[in-house]
Structure formats: C-alpha cells, structure tokens
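Participant: Fold the stuff below for me.
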Amino acid sequence: MIIGIDASRATREQKTGVEWYAHHVIENLVKLDVQNQFVLYCDKKPDDWLKKLGERPNVKIKYLRWPFKFFWTQGRLSLEMLLCKLHGIPARLAACLPVGRVGMAFAGMTKERPDVLFIPASAMPIIHPKNTVAAIHDAGFMQYPESYGRRQRRYLKWSTRFAVKYAKKIITISEFSKQELVKYFFIPSYSPPLKEGENLADKVFVTHLGYDATKFKVIENREAVNNVLAKYGISQPFVLSVGRLEYKKNTGGLIKAWTMLKNTPSSSSPGVGGGGHKLVLAGSPGYGWPEIEKLIKKNNLQNNIIILNYVSHNDLPYLYNGATALVFPSLYEGFGLPLLEAFACGTPVIAAQAGSLPEVGGEAALYVNPDDIEALAQAMGNILKDANLRQELINKGRERAEQFEWEKCARETLHILND
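Facilitator: Here you go, the predicted structure:
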C-alpha cells in the first residue's frame, strides 16, 4: 500500500503544536512501518531531517513547487492528486483532457498514486483520494472567534467544514476536541448523507499526542541550564509561560494575575516581584498583542516580565528546567503540549481548568478557573512559597508524562490509515 502524507507543516522552521505533531507522527510512522510505501509531499526543498527520512527504502520525498505564498495544499497538492488519477489513463486520452497537456509538462506522469492520503492539518486538497484521513486539532476559532482575524476565521471554518464533509476519517488529539468537532461541525449541512445506523461521530478517532523524550527531560547539568538562561537575559528565579501571546492563551489574564501577585505583601508571597521572581513569556505575539503590551506598560511591569518571543526546541527544555513553575492559563486548548514537556522536565505546573488540559494533565497539575484572576494569582503564590506542593506536583508530573509517547500516537494513526 502507498501512503501519501502532506509533510508541508512538518518542515516549518518555527514550529508550534500542529507542526510538531506533523513532524513527530511522520517520523514515527516511517520508523514503525517498513511494509507500506510512503510518499511525503513538501512545499519546499527537503531539509536535513526530511532527507534522512528519504534515505529509507520505502520512503520517497516529492518537492512540489508552487509560485504562490498560500494555498499550496488546496492548489499544488490537488494538482498532484489529479496527476495521480491521470496516470492510469492512456497518454493519448490524457493529452485530450483540459489538464492533460499541463500534466504532461510536469516531470513525467507520477506513478506514486496513494492508496490513502494523510493530512496532518485540517486543510485538505480539493482533489483527493477517496481514502483521505485528515487531522483536525481543535475548534477554537468557533469558541473564541474574537481571537482570530476575519480572513483567518473564514479560512479555518471553510477548511474544517470541507474536511468534515469529504475526509473518510477524521483524527483529533483529545476527547475534548472530538466533542467540540461534533458540536460545531457534525450537522447535516456540512456532512455527507448517512447510511442507516451510521453515526457521524464514529468517523472521528482520538490519538493523544506525545513529547520528545530525547529533549524534554531533567537536565542535571545546572551550568548548562544557567548558560542558556543567561543567553536570554534571565538571571533571577522565574515563572515560565509557554505559548503564543494572545487573547485565547489568556496572556492578558496572566498579566493581571501577575500584577496582583506582585502587589501582594512579601509576608504572604515571599520572593515575588522586586528582586524576586520574574515572569518569562516564551512565545510569539499573536492576535490581540497590542492590548497585552498596553496592559504590561499600564501596570509598570516592563522590568518584571521578560518577553522572549519564539524559543527553539533546543533551548526550551533548559527554560523548563530553570523555571520554578510553568503557568498555562489558556482559555482553550485542543491538547496542551507544554504540560507534558514541563512534566518531563520536572517542572510543577499550574494549568487552566479548561478545554483539554484536565484530560492531559490528569492529577499532575494545579488547576484554576482561567477567568478567576484572583485564584490564578493565589495559585502562583502558593506554588512559589510551598516547596512540598512543588515536589508533589513534580513527582506526579513525571509519572503522567510517561503515559504519552509519539510512538504510541503514530501506532494508533497507522492503524487508522491501514483499516
């Protein structure tokens, strides 16, 4: 069997959740399965990681050029799927078709017609095999539309509706996300006609994510940790927050809670503010960043908050290891990878009682209502002053992290693709 995979998201230089999902699932799929053939379609010249995968005898990399910045999947990958269909047509007949001569102009008629096409992100090609499996990670743009620009929101709605209607199977990354997809999208106007006794939710499969255990782990070399912290200008104890700086991630709520904590008398929260802990935000500015920036200035937190923007996966484990705690107060998450990464690094976690986070964190995190600023401030204060609480969360976190593996995620994905 030939399995085609859209690898465009896996080769992005700056990766967040969806990109890391594509990267690790593809990597583990080709390691696990030596029977099937894989064709990995990419929108730029293969990087070293992809070239290494391409050295395997059952893996082929196809670089599909596209002159435009957007719509590579809907445009260029669709064309490739069309050429795959034309391959079985006699050359004379194919040349008579509207796209026949264009197809012949490409580097030969492609022979790698996939039996199943896997799309790690929800954007499916318009032209696709009947057996297409798409991964849809969440429906945050439906729950929090104000967190997205108008064009982005329209595109996400359209691409998700298209995937729900035309994909043979849908993969999502948590039971919470499955419930959200069923709630918002599995209605007759978006979906194909049902057979008697068929349930739309039955086409949605949950595969929990994993984390990179080779990178995210307890680092015993404190000098190495301190060197990376110094690289980012961090010299004091700190609380870490990882994720895009935007409304949906509740960055504004975190800033307000940090302001409240900073103004708390030192007798109840020692070491916070002034010469004590700082708040480190590791993430790129997102939708609503100007308002967040104004909030920082309004509360005179410029010297108490360190903004790092995007941090590479090579450096991120050192930040987790150096932090007193991770605070992740997001209003909505399809999964929440930073929880697993922090658990694996031995970092206690404060997380929002929202979205998929309780499903992922289990009993290993300290949960708060993300809308309750006072409760969030109190949780941070408690974790900073209570060493026993921190150690309890560290122990539970390490046990929890062991339950999530990329290999397991890939194995479950392979079963879905093969079925």
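
Participant: Please make it C-alpha for all contacts and neighbour counts, starting now.
Facilitator: OK.

Participant: show me where the stretch 101-250 of the chain has helices.
Facilitator: Here the stretch 101-250 of the chain has its helices, by DSSP state H, counting those that start in this stretch, at 140-143, 150-166, 175-185, 222-231.

Participant: centre of the chain versus the shortest one, how much separation?
Facilitator: What that stands for is helix 140-143. On the basis of CA atoms, centre = their mean, to the nearest Å, helix 140-143 sits 15 Å off its chain's mean C-alpha point.

Participant: what about stretch 200-210, start to end distance?
Facilitator: Terminal residues of stretch 200-210 are spaced 27 Å apart (CA to CA, to the nearest Å).

Participant: Redo the helices of the stretch 101-250 of the chain as CSV? Include distance to Trp406.
Facilitator: Formatted as CSV, those follow (distance: least, CA to CA, whole Å):
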stretch, distance to Trp406
helix 140-143, 24
helix 150-166, 24
helix 175-185, 17
helix 222-231, 25
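
Participant: Sketch out the strands for the stretch 301-419 of the chain, chain order is fine.
Facilitator: For the stretch 301-419 of the chain, applying DSSP state E, counting those that start in this stretch gives strands covering 305-307, 325-328, 349-352, 366-368.

Participant: Can you tell me how far Leu384 is from Val239?
Facilitator: 9 Å.

Participant: picking up where we left off before, want to throw the strands of the stretch 301-419 of the chain into JSON lines with distance to Asp47 and mean neighbour count?
Facilitator: Formatted as JSON lines, those follow (distance: least, CA to CA, whole Å; neighbours: other CA atoms under 10 Å):
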{"stretch": "strand 305-307", "distance to Asp47": "29", "mean neighbour count": "18"}
{"stretch": "strand 325-328", "distance to Asp47": "32", "mean neighbour count": "26"}
{"stretch": "strand 349-352", "distance to Asp47": "34", "mean neighbour count": "27"}
{"stretch": "strand 366-368", "distance to Asp47": "40", "mean neighbour count": "22"}
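
Participant: Also this sequence, please, to line up against the first:
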Amino acid sequence: MSRPPVFAIEATNLTDERGTGIGRYTRQLIEALSALQVPPQAEFKLLQLCKRSRWQLRDRLAQGPRLSSRCWWGPIWPLPRPSCALLHVPDERQPPWRVPTVATVHDLYAALNINYTDEKKRQRKLRHYEHLRDNCARLVCVSENTRQDFLRLVGGDPARLKVVHPGVAPEFRPHTADEIQAVRTRHGLAGPYLLFVGSTPNKNLARTIEAFAAGRFGQDYTLMVCGEHSRTQGEALAARLAELGLATRVHFAGFVSDTDLPALYAGAAAYLFPSLYEGYGLPILEAMACGTPVLASDRGSCPEAAGGHAAIADPEDIEALAAGIASAVAMTPARRAAALAYARTRTWEATARGTLAVWREALAR
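Facilitator: Reported below is the predicted structural model:
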C-alpha cells in the first residue's frame, strides 16, 4: 500500500495572542480534518506549519491525531524542507515552496476598499489576490458571494474557485440559565440585552446605535457592544450616546474571550449583525446555534449565511434597521427552532470533507 499523502496547512495565525476570525477558521478546520473518519484507502496526514519567528509559541498550535508540526522560514532555508503533496494557505503567510497550493479566500475587503485606512496595506492585499489567482491550483471561497466577488473584481478561472462554507463549533449551543447568569454577572448585565460584536467600519455600529434609539429599545434593553474601539471611536460614540440620552443603556464590553462569547449569544434577546459587507458572516450562524434570533443585513453574503432564518434589513436605512431589530426580538419560537436546526447542519466536519475534496481535485489535475 502506498503511503498516505501529506497535506500541509500554514497555521502561524494560531500563535496570535488574541484569535482573529481567520485564526478561528484555521484552528477549527485543522481540528476537524485531524478528527475526520475516512476509509483506509483515503487516509492522509496533516502537517501544521509555523513560521520560525513564532516557533517558540508552538504550544498554541492545534493538537490531534494524524497531525504533526514543523517550522518554516522564507526562501532561504538551511534545513531540509518537509515533504508534502499539497500546501493549504488560509491567510497571507505562504511558504515559498513549489508544490500544488490551495488557498482560502475569506473576503474582498481590499478590492472593495472596505476597512482599509492604509493604502500601502490595501495594495499589498490586492497583489495577494492576484497571486492567488495566478498561482493556486484551487481556491476555497467561504461563500458563493465571495466567489462571485473574486471573479468580478480579480478574475480567474471559475472552475478553480470552489465554495466550502465554514462550520459552527459545538460550543455555540443553547445554554442553561445558570451558564447565562454566570456570564451576565461577569459582564455586569442586569436586565435584558441586545448583542453587537465588532469594531471595524463594516460592522456598522454607528447606525446600529441610531436604530436602537429610533426604535426606543433603550426602554427595555441594554445594547451590549463587544469589540475593541480606538480612543477616537470611543469618544465619538460616547458623545452621540449622550445626545441621544442613551449613555447608560449602551454597555461597551471591550474584548470578549471566545470562552464567554457563546453564553453571551445565548443570553441575548437578539443578536444584531447589520454589516455593510461580509465574506461569509459566521456569527449569524453561531448566534442561531445558541438559539438566539438574529438581525442581519441584506448585503454581501449575510443573506446566504442566514439561509432565510434571520430578520433581514437594509443596513443603511435607520428605520429599516429599527424595524428589523423589532422583528428579531419578536421572532416566534417556531422560527427560532428552525434557525437552530439550520445552524446545526453547518458543521466543521462538513467543512473538512469539502476542503479535503478540493485538495484531492487539485492533486488530480
């Protein structure tokens, strides 16, 4: 019997002190692939790669069966390079090795000039898109919307772009009353609350606050905002809240750990996600998986992620957002149950199998 192929995944982002969305994607994908059950003839090995500069933090890398780890360092590499049949790149870090490569396309923020204040960084990202287009055997797109954006804004062979949706981790689930009360106590939440997570411009916090005020939700709810904001952002938001008379009705929690986030989802009266653009919008599904009704925008891939199970609104229309929040809060138990069932179908096992199929297709070229 021939030896199982070795598939390498660049995983340096797992060593970041605070995990990003792409870091969570990388970890969940690696762990799901590691645990995947396959017949003997389809067996494979996983090689987790980490840049030499972060190798001292390798204890943060994923653990699991069929999984090993190695460091890498630039084009001048004095040690033998690990042998692999294929390399998967989930972000911009890429070992300069001549092997078939698959990359994940998460979004087209740079091409749409969203969330970028540094033009040099934006141009670098645009060049990265072009590099992926020209050098990868296959591209994994996290949504059909992202796939269409890539083809429209960057170009390439449509047959090489494959959609594989991310999954929902098992910790996103309905929580007990005691679990919810514990996280509420830690964050000083005394009454009913609406939840908002994010700090980048596309998350649309300023309009969310305006809609919270327009719908008079402050009479019954606190708006809990998770995410780190700059001093300038914080001062502008505080001034506007004072003008609206909502200074005591909006709670800025700052950075919230992944440990607390599922219970915060589960305890919220509704999760607000009126994003101006998303590559996928996984938090929509994570909130649904916790049994929480969701308000999502009608932009980007948000409707695709929601699958018809969220209240949908125009994110630039304050009155529409206020009506959408009201609709989410009033969502019937039957609709909430349907949303929960839908979210449970989006598993990381399915993501792993879809990704593995793309790898095998890339090798069969």
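
Participant: Post the TM-score for the overlay when you can.
Facilitator: Superposed pair, TM-score by TM-score structural alignment, normalised by the length of the second structure: 0.88. Supporting alignment: 349 aligned residues with a CA RMSD of 2.3 Å.

Participant: Just give the nearest non-adjacent residue to the residue in the second structure that Lys249 of the first structure lines up against, would you?
Facilitator: Using TM-score structural alignment as the criterion, Lys249 of the first structure maps onto Lys203 of the second structure. In this structure, Lys203 of the second structure finds its nearest non-sequential neighbour in Ser275, 4.5 Å apart by CA to CA, 6 or more residues apart in numbering.

Participant: Tell me if I'm right that the one you found and Arg299 touch.
Facilitator: Yes: using CA atoms under 8 Å, Ser275 of the second structure makes contact with Arg299 at a distance of 7.2 Å.

Participant: Overlap of the contact sets of the two?
Facilitator: Common neighbours of Ser275 of the second structure and Arg299 (criterion: CA atoms under 8 Å, 6 or more residues apart in numbering): Pro315.

Participant: Lys396 of the first structure matches what in the second structure?
Facilitator: In the second structure, the residue matched to Lys396 of the first structure (TM-score structural alignment) is Ala338.

Participant: burial measure for its match, as a count.
Facilitator: 16 (other CA atoms under 10 Å).

Participant: which residues touch it?
Facilitator: By CA under 8 Å, 6+ apart, the neighbours of Ala338 of the second structure are His309.

Participant: separation between it and Ala242 of the second structure?
Facilitator: 39 Å.

Participant: So for Ser275 and Arg299 of the second structure, which residue has more residues nearby?
Facilitator: The neighbour comparison of Ser275 of the second structure against Arg299 (other CA under 10 Å) goes to Ser275, with 26 against 18.

Participant: can you tell me which residues contact the aligned residue in the first structure for the more buried one?
Facilitator: Under the alignment (TM-score structural alignment), Ser275 of the second structure pairs with Ser330 in the first structure. Ser330 of the first structure makes contact with Lys248, Lys249, Asn250, Thr251, Ala351, Ala352, Ala354, Pro370, according to CA under 8 Å, 6+ apart.

Participant: residue contacts, the corresponding residue of the second structure for the fifth one?
Facilitator: Right, the one you point to is Ala351 of the first structure. Matched by TM-score structural alignment, Ala351 of the first structure corresponds to Ala296 in the second structure. With contact taken as CA under 8 Å, 6+ apart, Ala296 of the second structure is in contact with Leu272, Phe273, Pro274, Ser275, Ile284, Cys302, Pro303, Ala306, Ala310, Ala311, Ile312, Ala313.

Participant: Check Glu180 of the first structure too.
Facilitator: Counting by CA under 8 Å, 6+ apart, Glu180 of the first structure has contacts Asp138, Ala139.

Participant: Quick one: map it onto the second structure.
Facilitator: Under TM-score structural alignment, Glu180 of the first structure pairs with Asp149 in the second structure.

Participant: From Glu278 of the second structure, how far out is its match?
Facilitator: 11 Å.

Participant: Please apply the same query to Tyr342 of the second structure.
Facilitator: 20 Å.

Participant: Specify which residue of these two has the higher count of neighbours.
Facilitator: Glu278 (23 against 17).

Participant: How about the contacts made by Phe343 of the first structure?
Facilitator: Contacts for Phe343 of the first structure (CA under 8 Å, 6+ apart) come out as Val349, Ile394, Gly397, Arg398, Arg400, Ala401.

Participant: so which of the contacts of Ser330 of the first structure hold up in the second structure?
Facilitator: Comparing those with the second structure on both residues aligned by TM-score structural alignment, their matches' CA atoms under 8 Å, the contacts found in both are Lys248, Lys249, Asn250, Ala351, Ala352, Ala354, Pro370.

Participant: Farthest-apart pair in those, please.
Facilitator: Lys248 and Ala351 (14.0 Å; CA to CA).

Participant: circling back to that earlier point, and the helices of the stretch 101-250 of the first structure: which comes nearest Glu80 of the first structure?
Facilitator: Once these are compared by CA to CA, helix 150-166 is nearest, at 17.9 Å.

Participant: which bit of the second structure covers the closest one?
Facilitator: Counting by TM-score structural alignment, helix 150-166 of the first structure sits on residues 119-135 of the second structure.

Participant: List the buried residues in that stretch.
Facilitator: Arg122, Lys125, Leu126, Tyr129, Leu132, Arg133 (16 or more other CA atoms under 10 Å).

Participant: related to what we said a few turns ago, please report how far the match of Lys396 of the first structure lies from Gly307 of the second structure.
Facilitator: Taken as CA to CA, the span from Ala338 of the second structure to Gly307 of the second structure is 11 Å.

Participant: what's the answer for Asp16 of the second structure, then?
Facilitator: For Asp16 of the second structure, the distance to Gly307 of the second structure - CA to CA - is 32 Å.

Participant: try His106 of the second structure
Facilitator: Taken as CA to CA, the span from His106 of the second structure to Gly307 of the second structure is 19 Å.

Participant: okay, those two: which has more neighbours?
Facilitator: Taking other CA under 10 Å, His106 of the second structure and Gly307 do not tie; His106 has more neighbours (21 against 13).

Participant: what does that one align to in the first structure?
Facilitator: By TM-score structural alignment, His106 of the second structure lines up with His137.

Participant: cool, Asp314 of the second structure as well?
Facilitator: Per TM-score structural alignment, Asp314 of the second structure is aligned with Asn369.

Participant: Does that match touch Ala377 like I think?
Facilitator: No: with contact defined as CA under 8 Å, Asn369 of the first structure does not reach Ala377; the gap is 11.0 Å.
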